[in-house]
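> mind looking at a prediction? Sequence and model below.
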Amino acid sequence: MGYTPIELDKVRNFRYGMKAISLIEKKLKAPIAKIDMDSLTMEESATLVWAGLAHEDKNLTPDKVMDLIDDYSTLTEVMKAMETAMEEAFGVAEEPGKNE
């Protein structure tokens, strides 16, 4: 499993392995497959980002993630990088009819 970098206070790397997914599920109290990624609150968005970055910074919290995004980036940029990392972790379903 690779890493997806994002520039915040420093280069940080998203990684969504089993531990990160478990952190998300515990914090949001729902299986990852049941989380509606299109209607996340800011706190839920920060939780997803935090879980993907926590592997390299044990002191990081969702609240600190919000500060990092506000101070060093934009929510749009960070969410795009997070989406790329999640697609890598879960694979991207191919559209029907492709590669046939």
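On my side now, so go ahead.
> could you use CA atoms for every contact and neighbour count after this?
Fine.
> can you list the residues that contact the helix or strand containing residue 86?
Assigned by DSSP states H and E, residue 86 falls within helix 75-90. Applying CA atoms under 8 Å, 6 or more residues apart in numbering, the external contacts of helix 75-90 come out as 1-6, 14-17, 49, 52, 69.
> reformat those residues as a markdown table; add secondary structure, neighbour count and distance to residue 89.
What follows is those, written out as a markdown table (DSSP: H, G, I helix; E, B strand; the rest coil; neighbours: other CA atoms under 10 Å; distance: CA to CA, whole Å):
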| residue | secondary structure | neighbour count | distance to residue 89 |
| --- | --- | --- | --- |
| 1 | coil | 9 | 7 |
| 2 | coil | 12 | 8 |
| 3 | coil | 16 | 10 |
| 4 | strand | 20 | 10 |
| 5 | strand | 18 | 14 |
| 6 | strand | 19 | 16 |
| 14 | strand | 26 | 10 |
| 15 | coil | 26 | 8 |
| 16 | coil | 27 | 6 |
| 17 | coil | 16 | 7 |
| 49 | helix | 26 | 14 |
| 52 | helix | 26 | 11 |
| 69 | helix | 19 | 22 |
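> comparison target below:
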Amino acid sequence: MANKHKALVEIVLDKPRTLRYDLNALAEMEAKLGVSLQELDQLTMGVKQLRTFLWAGLIHEDPTLTEHEVGGWVDMDTLSMVNEKITEAFQLATGKN
């Protein structure tokens, strides 16, 4: 379920969490992936990029999370759902469909 006012998207990983792509998350993604905000939505998503997107969307709740920890919550059975939730949250945050 999404909260469009705060651009929050619920996701169940190790426990229920929310994805949020605020300015801090976007800055972290730019730094980790080496691309600008304009290039983020054009990025070819491999597993490493997907993990970075997921991690960045979760750090608003817990800044101590690591990409490795977050990556351990996703397997082949949940990969598609995670990708859909990331896409939904990123589109809400950036206003792009």
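Done, it's in. What you are looking at is a predicted structure, and each value in this text was computed from that prediction instead of being measured.
> which of the contacts of helix 75-90 of structure 1 sits closest to residue 34 of structure 1?
residue 16 (16.5 Å; CA to CA).
> map that closest one across to structure 2 for me.
Correspondence of residue 16 of structure 1 to structure 2, assessed by TM-score structural alignment: residue 21.
> I'd assumed residue 57 was in contact with its match.
Yes. Using CA atoms under 8 Å, residue 21 of structure 2 is in contact with residue 57, at 5.2 Å.
> tell me the residue in structure 1 aligned with residue 66 of structure 2.
Aligned by TM-score structural alignment, residue 66 of structure 2 pairs with residue 61 of structure 1.
> go on, residue 57 of structure 2?
In structure 1, residue 57 of structure 2 lines up with residue 52, judged by TM-score structural alignment.
> name the nearest residue to residue 20 of structure 1, ignoring sequence neighbours.
Using CA to CA, 6 or more residues apart in numbering and skipping the chain neighbours, the partner closest in space to residue 20 of structure 1 is residue 51 (4.9 Å).
> mean distance, whichever strand or helix holds the one you found to its aligned residues in structure 2?
For residue 51 of structure 1, the enclosing helix or strand under DSSP H and E is helix 42-53. On superposition with structure 2, the mean distance recorded for helix 42-53 of structure 1 (mean CA distance after the TM-score superposition for structure 1) is 0.7 Å.
> got the buried residues for that helix?
Neighbour counts over helix 42-53 of structure 1 (16 or more other CA atoms under 10 Å) mark 44, 45, 46, 47, 48, 49, 50, 51, 52, 53 as buried.
> repeat that for stretch 60-77 of structure 2.
So for stretch 60-77 of structure 2, counting by 16+ other CA under 10 Å, buried means 60, 67, 70, 71, 74.
> surely the third one touches residue 51?
What that stands for is residue 70 of structure 2. Yes. Between residue 70 of structure 2 and residue 51 there is a contact under CA under 8 Å: 7.2 Å.
> touching both of those two, which residues are there?
With CA under 8 Å, 6+ apart, residue 70 of structure 2 and residue 51 have no common neighbours.
> the match of residue 57 of structure 2 and residue 18 touch, don't they?
No. Look at residue 52 of structure 1 against residue 18 with CA under 8 Å: they stay out of range, at 10.4 Å.
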